[in-house]
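1. I'll drop the sequence and a predicted model, then ask my questions.
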Amino acid sequence: MLGYLCAPTGAHELPGIVLVHDAFGLNDDTIQTAERYAALGFAVFAADVWGDRTTATAESQIGPLIGGMVSDHARWMGRIEAAHLTLAAQPEVDAEAIITAGYCFGASSALEYLRTGGNTRGVVSIHAGLDLLRPNWAAATTPARVLVCTGADDPMATAQMRSELQVALSGAAIDWELNLYSDTKHAYTNPKSAFSPMPDVVAYNPQSAARSWESTKRFLGELFPDARPAA
């Protein structure tokens, strides 16, 4: 697994973010997102969950990649844990101040990591596939906070799935926030979604993308008020 670390110049013991990629893997888009987070004043480690920097170049490759992790849950969560331990060991980061963020599959991964007792201060979940989550949150003992940004028309995060997640988070005494965007489908933050062969499932929505980024910045500011944007 070949992750990518970025942080402001001269960074030392900054709050950290483990960023988990979408179904397409740790590609240039994810690296740009990592650098965008780092510019806010964070040490960011983009995980390589698929391994060997594998990236999907066709929709047909996505199912087997995701299915391979979901069918081996211990391996899936082990890789998210490995990313956390790797970031925590870096001098750029404060090991006690790390959150987990992700998009699509990465957001599902971040929520599952919290659900299974992962050591994280919070989760930023952007258009997660809630259909990948398991139901039992008894292990989620970390006093984390959760931001969920999702589309009202996302078939992978239906009203029932959202309701079940809300009940589960509240039952685990986790402070959560749900931002729901109208006329918004899955993968709405990715401009490449505008060219998806499945427009009824996936579609780019620049307004919702901008809103979720503003919510993310506010959420991070509340968690880490001392974080400062890079000069």
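-> Here it is on my side, so go on. Computed from a predicted model, the values in this text were never measured in an experiment. Numbering: from 1, shown residues only.

2. From here on, just use CA atoms for contacts and neighbour counts.
-> OK.

3. Which residue ranges of this structure form helices?
-> Under the criterion DSSP state H, the chain contains helices at 28-38, 59-70, 73-88, 105-115, 159-171, 206-223.

4. looking just at contacts, which helices and strands does the fourth one meet?
-> Counting contacts by 3 or more Cα pairs under 8 Å, 6 or more residues apart in numbering; DSSP states H and E, the secondary-structure elements packed against helix 105-115 are strand 14-20, helix 73-88, strand 93-103, strand 122-126.

5. cutoff 10 Å now
-> Where contact means 3 or more Cα pairs under 10 Å, 6 or more residues apart in numbering; DSSP states H and E, helix 105-115 is packed against strand 14-20, helix 59-70, helix 73-88, strand 93-103, strand 122-126, strand 145-151, helix 159-171.

6. what about versus this one:
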Amino acid sequence: MVTAKRIEYPVDGTTMVGHLALPGGTDRRPAVLIAHEGPGITDHQRERADRLAELGYVAFALDYHGGGRFIEDREEMFARIDELLAAPDRMRALTGAGLAVLTAEPRADTSRLAAIGYCLGGTMVLELARSGADLKAVVGFHPGLTSTRPQDSANITGKVLVCVGSEDPFSPVEQRLAFEEEMRAAGVDWRMHLHGGALHSFTHPGLEPDPEARPGIGYHRPSAERAWRAMLDLFDEVFPTMV
């Protein structure tokens, strides 16, 4: 039986509001950090944490905007995204704070950690990995693939999976190729799954494609399900004692 609770934690004077989900039992389990999409943490991310807990993982959905808020205004959201993309240290601090909450949970096996992220959250967990955090696996779902410090990928210790839509305007071919070269140069154990026909945010139910309201963005169920299975396959690889 899954137990879930709201967690408030401070980052540089701002109160963040995350969601911790625990599997049944009392033993220590592999632990997964979850970073939300650009607008903010929602029930969708909380449900992802709960779903992972149902599979036996300790899961924590962090908050990187503060107050658990969701940014409704698109201009404000994109301004926030640009602010973070230009500040890798800030991204690493925000995800590192979430990781600290996760590892402070007694049920979390700190020798078996993973981080996953969606949209900007995918970029942020990749930055966390570039900081040298002890993560066995890092998964980005439709993440931004660029970094202002690509050389720091030499610090990545775990295995990397990125799942990208072939029609995602935020991850064009040239960025995918640059990311490949970055991973290759750093000697990272990495893989990229390119989902044919999928747009940005292809994992998010409810975001049906709407070229006028949300150009380049849209849910694609087959790709979402395939990407989730690919993540679980990687977890099976890096957490071989998981039962």
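-> Structure received. None of these values were measured; they are calculated from a predicted model.

7. which one of the helices and strands packed on helix 105-115 of the first structure lies closest to Ala46 of the first structure?
-> Among those, strand 14-20 comes nearest to Ala46 of the first structure, with 4.6 Å by Cα to Cα.

8. Which residue in the second structure occupies the aligned position of Pro64 of the first structure?
-> In the second structure, the residue matched to Pro64 of the first structure (TM-score structural alignment) is Ala79.

9. Against Leu85 of the second structure, how distant is that match?
-> Per Cα to Cα, to the nearest Å, Ala79 of the second structure is found 10 Å from Leu85 of the second structure.

10. One more: Gly18 of the second structure?
-> Distance, Gly18 of the second structure to Leu85 of the second structure, using Cα to Cα: 21 Å.

11. Then Arg149 of the second structure?
-> Distance, Arg149 of the second structure to Leu85 of the second structure, using Cα to Cα: 11 Å.

12. list residues touching both of the two?
-> Contact with both Arg149 of the second structure and Leu85 is made by residues Glu127, according to Cα atoms under 10 Å, 6 or more residues apart in numbering.

13. The two: which is more packed in?
-> Neighbours were counted for Arg149 of the second structure and for Leu85 using other Cα atoms under 10 Å; Leu85 has more, 20 against 10.

14. Give me the most central residue, the first structure.
-> Central residue of the first structure (Cα atoms, centre = their mean): Gly102, 1.3 Å from the mean position.

15. my guess is that one meets Leu111, correct?
-> Yes. Counting by Cα atoms under 10 Å, Gly102 of the first structure sits close enough to Leu111 to count as a contact (8.9 Å).

16. Common neighbours of the two, please.
-> Counting by Cα under 10 Å, 6+ apart, the residues touching both Gly102 of the first structure and Leu111 are 123-125, 128.

17. so can I have CSV of those residues showing distance to Thr55 of the first structure and neighbour count?
-> Compiled in CSV, those are given as follows (distance: Cα to Cα, whole Å; neighbours: other Cα atoms under 10 Å):
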residue, distance to Thr55 of the first structure, neighbour count
Val123, 24, 27
Val124, 22, 28
Ser125, 21, 28
Ala128, 19, 29
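
18. After alignment, which residue of the first structure pairs with Asp168 of the second structure?
-> Checking TM-score structural alignment: Asp168 of the second structure goes with Asp154.

19. Stretch 41-51 of the first structure: which residues count as buried?
-> 41-50 (16 or more other Cα atoms under 10 Å).

20. swap in stretch 11-31 of the first structure?
-> Under the neighbour-count criterion of 16+ other Cα under 10 Å, stretch 11-31 of the first structure has 13-27, 30-31 buried.

21. With stretch 78-96 of the first structure instead?
-> 79-81, 83-84, 86-88, 90, 92-95.

22. Reformat the buried residues of stretch 41-51 of the first structure as a markdown table; add distance to Arg75 of the first structure.
-> What follows is the buried residues of stretch 41-51 of the first structure, written out as a markdown table (distance: Cα to Cα, whole Å):
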| residue | distance to Arg75 of the first structure |
| --- | --- |
| Gly41 | 31 |
| Phe42 | 27 |
| Ala43 | 25 |
| Val44 | 22 |
| Phe45 | 19 |
| Ala46 | 18 |
| Ala47 | 14 |
| Asp48 | 13 |
| Val49 | 10 |
| Trp50 | 11 |
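
23. quick one: which of those residues sit in strands?
-> The subset of the buried residues of stretch 41-51 of the first structure located in strands under the criterion DSSP state E comprises 43-46.

24. How many residues are close by Phe239 of the second structure?
-> Neighbour count for Phe239 of the second structure, taken as other Cα under 10 Å: 18.

25. Could you pull up the contacting residues of the alignment partner in the first structure of it?
-> In the first structure, the residue paired with Phe239 of the second structure is Phe224, using TM-score structural alignment. By Cα under 10 Å, 6+ apart, Phe224 of the first structure lies in contact with 14-16, 41-42, 97, 218.

26. Repeat the analysis, applying 8 Å as the threshold.
-> By Cα atoms under 8 Å, 6 or more residues apart in numbering, the contact set of Phe224 of the first structure is Pro15.

27. any idea how far Ala159 of the first structure is from it?
-> With distances taken as Cα to Cα, Phe224 of the first structure is found 31 Å from Ala159 of the first structure.

28. cool, Ala110 of the first structure as well?
-> Taken as Cα to Cα, the span from Ala110 of the first structure to Ala159 of the first structure is 20 Å.
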